[in-house]
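Peer 1: whatever this is, show me its structure:
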Amino acid sequence: MSSATSTASLPRGLAVLTTFPDVLFIPEIIFGGLVWILVASSRVPSPILQGWVMFVSVFCFVLSTTLLCLYICGVHGGSGAWVTLDVICQETAALFYLSAAVLEAYLTYDKRTFSNPSEMHIYQENIAAVVFAFLATLMYVIHKVCSLLRWKSS
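Peer 2: Sure thing, here's the model as predicted:
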C-alpha cells in the first residue's frame, strides 16, 4: 500500500482500495452501517440523543460512500481542491462521530439498570452500538490525520 505522504493527489479507480488512508473508507462504511442498524433496532429512551447518533451514522455513511464512489470514478481529476475537500469531510465526520459515540455511551451507561430480563437484549445492542461508534470514530480520526498529511504535502 502507498503511504499518504508519498503522493499529494488522490488516487483514481480501484487504486483507492489499495492506498492508505483511502482504504479506510471500507471500515468506516462497515462500522457506520453497524451503528446505524443497531441504533435503529433498539428502543429509543431518549429521542434527542439517539436521534443525533442516528443522524451522524446515516450522514457519515452516505458521505463516505459518496466520496468512495466519486474517487473510484475519478471525478476529482487530480484537482488540489479535492484534497482539501477530503480533509474537511474527514474532520467533520471525526468530530460528529466522537460526539455521537460519547452520547451513545452516556445513554447506555445511564440506562444500564433494567426492570426485566427482556431489556438486557436492548442494553447489549446499545453496548454494541457504542463499541462500533468508537471504532468508526477511530477510523475517521486516522483517516483525518493521514488526509491532513496529504493536504500539507500538496
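Peer 1: alpha carbons only for contacts and neighbour counts from here, please
Peer 2: Fine.
Peer 1: buried residues in the helix or strand encompassing residue 124?
Peer 2: Applying DSSP states H and E as the criterion places residue 124 in helix 119-153. For helix 119-153, the neighbour count (16 or more other Cα atoms under 10 Å) marks 122-123, 125-151 as buried.
Peer 1: residue 110 - how many residues pack around it?
Peer 2: Residues contacting residue 110 under the criterion other Cα atoms under 10 Å number 9.
Peer 1: let me fix that: residue 154
Peer 2: Neighbour tally, residue 154, other Cα under 10 Å: 13.
Peer 1: hang on, the earlier thing: and the helix holding residue 124, what does it pack onto?
Peer 2: helix 25-41, helix 80-110 (3 or more Cα pairs under 8 Å, 6 or more residues apart in numbering; DSSP states H and E).
Peer 1: could you rerun that using 10 Å?
Peer 2: Applying 3 or more Cα pairs under 10 Å, 6 or more residues apart in numbering; DSSP states H and E, one finds that helix 119-153 contacts helix 25-41, helix 47-73, helix 80-110.
Peer 1: sequence B follows; please return its structure for comparison with A:
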Amino acid sequence: MASTTSGDVLPTGGGIFTSIPDLFFIPEFVFGGLVWTLVASTHVSPDHPLGWVMFVTIFCFVFTTLWFFLFLCGANQSSIWPALDTFYHFLAVVFYLSASVVLAYITVLKGWGININLGGNPVSASINGELLRIYRLDIAAVVMSYVATLLYFLHAIFSAIRWKRA
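Peer 2: Now for the predicted structure:
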C-alpha cells in the first residue's frame, strides 16, 4: 500500500487507488449510485421517509464525488484534511444508516401489503404485478444501502486510524 512518507498528509493523484481507506471511493460510488437509482426507479411513496433516503443518497454521492476529485487533484495536503476525511465519512455512515433503516421499514410494510400513501392511513393491498416489481426493487435498494453503509463505515474507521497516525 502507498504510504505518505514524502511529507504528504494524504495520498494524491494515482496514490488514492493504492491506499486504504481511499480504495473504498469506487465501491461507495457504485453502491451509493445503485441505491439512488433503485429508489428513484420506484414510486417514491410515502414521500417523507423515502425523501430522506433520496436526500442521503444524492448528498453522499455528490460529496463523495467532490471528495474523490479533491483527493485526486491533490487539494488535500493541509493538516486538517485527515480530520475532515474522518468526520465526513462518519457523517455519511450516520446518514446512510438512518436511510437504510427507514428504507428497510418501508420495504417491510410494502411486503406485508400495507400501503401508507393516503394521508398516513394504512391500506392493505395484495402485492402482485407492478407492486411486486417495486417491492423487489426496494429489497435490492435495502441490500445496496446496507452495503454502502458498511463501505462508508470501513472508510471512516480506516480514515480515523490514518488521522491518529498523522
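Peer 1: TM-score of the superposed pair?
Peer 2: Once superposed, the chains reach a TM-score of 0.93 (TM-score structural alignment, normalised by the length of structure 1), with 151 aligned residues with a Cα RMSD of 1.7 Å.
Peer 1: hmm, back to that, right, and the helices and strands packed on helix 119-153 of structure 1 - which one's nearest residue 4 of structure 1?
Peer 2: helix 80-110 (11.3 Å; Cα to Cα).
Peer 1: without its sequence neighbours, what residue ends up closest to residue 115 of structure 2?
Peer 2: residue 123 (5.1 Å; Cα to Cα, 6 or more residues apart in numbering).
Peer 1: now do residue 27 of structure 2
Peer 2: Excluding the flanking residues, the one nearest residue 27 of structure 2 by Cα to Cα, 6+ apart is residue 151, at 7.4 Å.
Peer 1: which residues touch the aligned partner of the one you found in structure 1?
Peer 2: Under the alignment by TM-score structural alignment, residue 151 of structure 2 pairs with residue 139 in structure 1. Taking Cα atoms under 10 Å, 6 or more residues apart in numbering, we find residue 139 of structure 1 in contact with 21, 24, 25, 26, 27, 28, 29, 31, 90, 93, 94, 133.
Peer 1: among these, who's most crowded?
Peer 2: Most neighbours among these, by other Cα under 10 Å: residue 133, with 30 neighbours.
Peer 1: ok, so of the contacts of residue 139 of structure 1, who is nearest residue 80 of structure 1?
Peer 2: Of all the contacts of residue 139 of structure 1, residue 90 has the smallest distance to residue 80 of structure 1: 15.8 Å, by Cα to Cα.
Peer 1: the closest one and residue 43 of structure 1, how far apart?
Peer 2: Distance, residue 90 of structure 1 to residue 43 of structure 1, using Cα to Cα, to the nearest Å: 30 Å.
Peer 1: just to revisit the earlier point, quick one: work out the angle between the helix holding residue 124 of structure 1 and helix 80-110.
Peer 2: 160 degrees (axes from the mean of the first three to the mean of the last three Cα atoms, to 10 degrees).
Peer 1: how near is residue 24 of structure 1 to residue 125 of structure 1?
Peer 2: Residue 24 of structure 1 is 25 Å from residue 125 of structure 1, by Cα to Cα.
Peer 1: contact partners for the alignment partner in structure 1 of residue 138 of structure 2?
Peer 2: Using TM-score structural alignment, the partner of residue 138 of structure 2 in structure 1 is residue 126. Residue 126 of structure 1 sits next to 35, 38-39, 41-43, 104-105, 107-109, 111-112, 120, 132 when contact means Cα under 10 Å, 6+ apart.
Peer 1: which of these has the largest number of neighbours?
Peer 2: residue 35 (30 neighbours).
Peer 1: surely that residue touches residue 59?
Peer 2: No - with contact defined as Cα atoms under 10 Å, residue 35 of structure 1 does not reach residue 59; the gap is 11.8 Å.
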